[in-house]
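J.: sequence first, then the predicted structure:
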Amino acid sequence: MSESPEGSIVRATLRGLMAPKRLAPLLLVSASLVFAQGRFSRDPLAVPLGIMLCVLFVAVAPVSYRVLFPEGLEFSHGGVRLLLYGAVGSGVVLSSGYVLPKLLRMAPTFLTQPVNLAVCGALYLVGGWGLGRDIGFEESLARERARAARLELEAEQAQLLALRSHLDPHFLFNTLNAIAEWCRTDGAVAEAAVLRLSAMLRSVLAGVRSATWPLDRELELLRTLFELHLLRDPELFQLSFEVAPGLGEVPVPPLMLLPLAENAVKHGPAAGHRGRIALDISSRDGELVFTVENPGASKGPREGSTGLPTVERRLALAYGGKARFSLESAEGRTRVTVTLPRSGPLLGVIT
């Protein structure tokens, strides 16, 4: 059976009242009232009656306010709910502070004197409004924060989907043109290029709806990318691939490292800086350390660039700020280092 909205509001309100920031002031005020009730009253039931009045206020006033005004006090509801809230409050205060003492034949007490009882009624109505409103605002704020987080996640995931379906068009066009040329001059090379390009596109599409995949899958994609570049120009660069044993099953976000490999070729050998591209993956203190070096000094991300900034945003989102990214340039070479928790990313499956 599904929960009714009223039941949910009652439970949420009672949980809110138990929060230390509300419970402590409530206990302090209640203790003061009960102390005054005992100090200035002679009837032996004065203190139990004071405790009961305080408990009824805490248990009924904010709950009744929130049930009657779940979206806050709006006069568009009409005066009926406001009158009903006042009637409930008056009923609780009068029944417990006037009718019950009469039935029990109690002597006059501090809180049940007419003037003080009227003050108790005002405190009931205003206190219930204040506490209910505070709890409602807190819940609204929590919902808005959750909504903002969902919107941020959805925006990032939309960008992620675009990124995952992205391969440098210039690279693709050049590769396809090269394959067309090889078809006339070297069928075997053309066939190898088609197979590698097909495998690469298949891997990209496989990663579109996955939150994680094993590091081996990511490295296979990177190797295919490098092999395609070397098929077009075997002298373009020398490749060094060092992966520490036992890391192949570590979960990583799909295509997280692909832009880094693309950049290493694009801004290194493809930009005229011939030399060695070195990729190294190791484990250190429960973290996965990915490093890629390429010839050519980096000048940092260009204005309007989306490659490396997107990788940084994805890392922050996927690992909750626990991943680190750094770019260094020295002695005519550029090094990018990405440090990831071996436990894997936090993102759920993208639908």
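T.: Structure received. Residues are numbered from 1 along each chain as shown.

J.: use CA for all of it now, contacts and neighbours both
T.: OK.

J.: doesn't Pro48 fall inside a strand?
T.: No - judged by DSSP: H, G, I helix; E, B strand; the rest coil, Pro48 forms no part of a strand; its state is helix.

J.: that one - how many residues pack around it?
T.: Residues near Pro48, counting by other C-alpha atoms under 10 Å, number 13.

J.: ditto for the one 4 residues further on
T.: The tally of other residues near Met52 (other C-alpha under 10 Å) stands at 15.

J.: what helix or strand is it located in?
T.: Assigning secondary structure by DSSP states H and E places Met52 in helix 46-68.

J.: equivalent analysis for Glu71, please.
T.: Going by DSSP H and E, Glu71 is not in any helix or strand.

J.: same check, this time on the one 10 residues further on
T.: Element membership of Arg81 [criterion: DSSP H and E] is helix 79-94.

J.: ok, and what's touching the helix or strand following that helix?
T.: Moving toward the C-terminus from helix 79-94, the next helix or strand (DSSP H and E) is helix 100-103. With contacts defined as C-alpha atoms under 8 Å, 6 or more residues apart in numbering, helix 100-103 is touched by Ala107.

J.: try it against this one:
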Amino acid sequence: MSDVARDMLPLSRVFAETVAGLAAPRRLFPIAVVVVPLLALQRSFSHDLMALPIGMLMCAAFLLVAPTLWRYLFPLHRVRAPRLVGAIAYAAAGAGLMFGIGRWLPDALGMGGTLLTTFPGTLVSVALFWVGGWGLARDIDLEQHLRASQA
């Protein structure tokens, strides 16, 4: 498959390849090194029983959406949409997901504040979504393109 064809895959295929890339041990271990302590802190510094599930949902949303969306919007060798449109969509998705799960869902459930659901905690989560999604996506894309070029 050519680089151009690979870069213009449908979203479902980009998602499947991203999940497979995230499950690779070279990424899964560093992800666990970040996620496990983050969730432990979320549980330790939060009194609400829903604190851990909310933290897990935030982490899952980040891992499944951020790198997939970056890879879909910004393929390595093609332009799917104007860069500004893609950047706005990516930024809005990250802010919407993290604020939706981290602020609005806990409010709807009547939860108290938690480490990740305070306003500053949610801002940090948005920043991690943006930068972490970009980093994971680039790593997966570069690895795939390297393998394809060596085949």
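T.: The structure has been received and is ready for your questions. This one's a predicted model, so the numbers in the text were calculated from it and none came from an experiment.

J.: TM-score for these two?
T.: In this superposition the chains share a TM-score of 0.88, using TM-score structural alignment, normalised by the length of the second structure; 142 aligned residues with a C-alpha RMSD of 1.7 Å.

J.: and Leu76 of the second structure, what's its match in the first structure?
T.: By TM-score structural alignment, Leu76 of the second structure lines up with Glu71 in the first structure.

J.: ignoring the adjacent residues along the chain, who's closest to its match?
T.: Residue nearest to Glu71 of the first structure in three dimensions, not counting chain neighbours: Gly136, with 7.6 Å by C-alpha to C-alpha, 6 or more residues apart in numbering.

J.: need the counterpart of the one you found in the second structure.
T.: Match for Gly136 of the first structure (TM-score structural alignment): Asp141.

J.: hang on, its match packs against Arg71?
T.: Yes - using C-alpha atoms under 8 Å, Asp141 of the second structure is in contact with Arg71, at 7.3 Å.

J.: so the two - more neighbours on which side?
T.: Arg71 (26 against 21).

J.: can you get me a residue count around the closest residue to the more buried one other than its chain neighbours?
T.: Nearest non-adjacent residue to Arg71 of the second structure, counting by C-alpha to C-alpha, 6+ apart: Ala137, 5.6 Å away. For Ala137 of the second structure, the neighbour count with other C-alpha under 10 Å is 24.

J.: mean shift between the helix or strand containing Ala137 of the second structure and the first structure?
T.: Using DSSP H and E, Ala137 of the second structure sits in helix 119-150. When the first structure is superposed, helix 119-150 of the second structure averages 0.6 Å from its matched positions, counting by mean C-alpha distance after the TM-score superposition for the first structure.

J.: does anything pack onto that helix? Which helices or strands?
T.: helix 11-23, helix 51-73, helix 83-99 (3 or more C-alpha pairs under 8 Å, 6 or more residues apart in numbering; DSSP states H and E).

J.: determine which stretch of those helices is the most buried.
T.: With neighbours defined as mean count of other C-alpha atoms under 10 Å, these peak in mean count at helix 51-73, which reaches a mean of 21.

J.: other residues contacting it?
T.: Contacts of helix 51-73 of the second structure (C-alpha under 8 Å, 6+ apart): 7-9, 11, 14-15, 18-19, 35, 39, 42-43, 79-81, 86, 90, 94, 97-98, 101-102, 106, 114, 116, 129-130, 132-138, 141.

J.: now that helix: how far from the chain's centre is it?
T.: Put simply, helix 51-73 of the second structure sits 4 Å off its chain's centre (C-alpha atoms, centre = their mean, to the nearest Å).
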